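Visitor: Quick one: sequence plus predicted model below, questions after.
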Amino acid sequence: MNDFLVYLDTSEVRPGKLGELKAAMEELAGFVEAHEPRIVAYKVYFSGDGSRMSVLHIHQDISSLEFHLKVAGPRFPPVAPLVRLLNIEIFGAVTEEVMKQLEAKTLLLGGTVIIHDPGPGFSRCGPPTTRRQ
């Protein structure tokens, strides 16, 4: 289980909370950037009408996601009154520990967890490999 993972969560923005949510997510993104050097990408997106928010992150491996949930997890509760989590989608294999952490997040924010197991394909994420031609 050393392949990269993609995490995507989608939430409804509670009425009248968009400005407060944007500020909270800017603060959270800054925290993640400063404290999680292994995360490949962390981006927040809002729908054109401001009614939905999606948070996308890409992790080098499962331990990066585990670390994110432990380190950033304590910063999720202040966001809870601003959103209603619809779902968390994980693209990649997860551990039992990550599932427990994700279930705890859905207990706090609502929503469901959807795991997409890896299938055929390739990735150019991660360290470059040496190939002979």
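Guide: Noted; the coordinates are in hand. Residues are numbered from 1 along each chain as shown.
Visitor: from here on, contacts and neighbour counts on C-alpha atoms
Guide: Will do.
Visitor: And residue 89, how far from residue 20?
Guide: Distance, residue 89 to residue 20, by CA to CA, to the nearest Å: 25 Å.
Visitor: So the two - more neighbours on which side?
Guide: Counted by other CA atoms under 10 Å, residue 89 and residue 20 do not tie: residue 89 has more neighbours, with 16 against 11.
Visitor: Let's verify residue 119: helix, strand, or coil?
Guide: The three-state assignment at residue 119 reads coil, by DSSP: H, G, I helix; E, B strand; the rest coil.
Visitor: do you know how far it is from residue 3?
Guide: Plainly put, residue 119 is 12 Å away from residue 3 if you go by CA to CA.
Visitor: Helices of this structure, residue ranges please.
Guide: For the chain, helices defined by DSSP state H occupy the ranges 18-35, 62-72, 96-109.
Visitor: Relative to the whole chain's centre, how far out is stretch 97-114?
Guide: The chain centroid and the centroid of stretch 97-114 are separated by 11 Å under CA atoms, centre = their mean, to the nearest Å.
Visitor: for stretch 111-123, same thing?
Guide: Put simply, stretch 111-123 sits 13 Å off its chain's centre (CA atoms, centre = their mean).
Visitor: Next one for the comparison:
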Amino acid sequence: MTEPIFHIDRSDILDGSIEEVRVRMRDLAAFAEEREPQLIAYHFYVDESESTMSVIAVHPDTASMELHLEIGGPKFRGFGPFIRMRSIDLYGRPSPAVVNQLRQKAEMLGGAPVTVHTIEAGFSHLNG
């Protein structure tokens, strides 16, 4: 059985950049929805003070995440002038390629740590 990958990242939104970040969030979400039908969920959130952006993605497997990182790379780079990445957390068993790609993304967007959390117990009802 393949295991889903849950991806959560958090970034500080640089002063005066909230509107540009919103435009880029909407563009990236539409881009992913059009090109990645396998994605289970892909959401952007902004906190009440409009100073932090969070991204939550649920991939059905590590291959989905590899594809996302491959085709989304140019879009991720576009956020560079507007955010400073704080953290990337992965839940599941991502491939070494995914972890390496995320470390490169984190370095490009501010040097955030990438942490992998492996499941110990639980279940998902993702298919029904």
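Guide: Yep, it's here. Fair warning: this is a prediction, and the values are worked out from it, not measured in the lab.
Visitor: what TM-score do we get after superposing?
Guide: The TM-score (TM-score structural alignment, normalised by the length of the second structure) is 0.95; 127 aligned residues with a CA RMSD of 1.1 Å.
Visitor: follow-up on the earlier one: out of residue 119 and residue 3 of the first structure, which sits in the busier spot?
Guide: residue 3 (14 against 8).
Visitor: The residue nearest to residue 42 of the first structure when sequence neighbours are not counted: what's it in contact with?
Guide: Using CA to CA, 6 or more residues apart in numbering and skipping the chain neighbours, the partner closest in space to residue 42 of the first structure is residue 57 (4.3 Å). Shown here is residue 57 of the first structure, whose contacts under the criterion CA atoms under 8 Å, 6 or more residues apart in numbering are 6, 7, 8, 39, 40, 41, 42, 43.
Visitor: these two touch, right, the last one and residue 55?
Guide: Put plainly, it is residue 43 of the first structure. Yes - with the criterion set as CA atoms under 8 Å, residue 43 of the first structure and residue 55 qualify as a contacting pair; they are 5.8 Å apart.
Visitor: Those two: who's more crowded?
Guide: Relative neighbour count places residue 55 above the other of residue 43 of the first structure and residue 55, with 17 against 13, counting by other CA under 10 Å.
Visitor: and that one, how far is that from residue 110 of the first structure?
Guide: Residue 55 of the first structure sits 15 Å away from residue 110 of the first structure, taking CA to CA as the criterion.
Visitor: next one: residue 46 of the first structure
Guide: 19 Å.
Visitor: same check, this time on residue 82 of the first structure
Guide: Distance of residue 82 of the first structure to residue 110 of the first structure, given as CA to CA: 12 Å.
Visitor: how about residue 70 of the second structure, what does it touch?
Guide: Shown in contact with residue 70 of the second structure (CA under 8 Å, 6+ apart): no residues.
Visitor: Pull out the buried residues from the contacts of residue 57 of the first structure.
Guide: The neighbour count (16 or more other CA atoms under 10 Å) marks 6, 7, 8, 39, 40, 42 as buried among the contacts of residue 57 of the first structure.
Visitor: mind putting those residues in CSV, distance to residue 63 of the first structure included?
Guide: Formatted as CSV, the entries for these read as follows, by distance: CA to CA, whole Å:
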residue, distance to residue 63 of the first structure
6, 13
7, 13
8, 17
39, 10
40, 13
42, 16
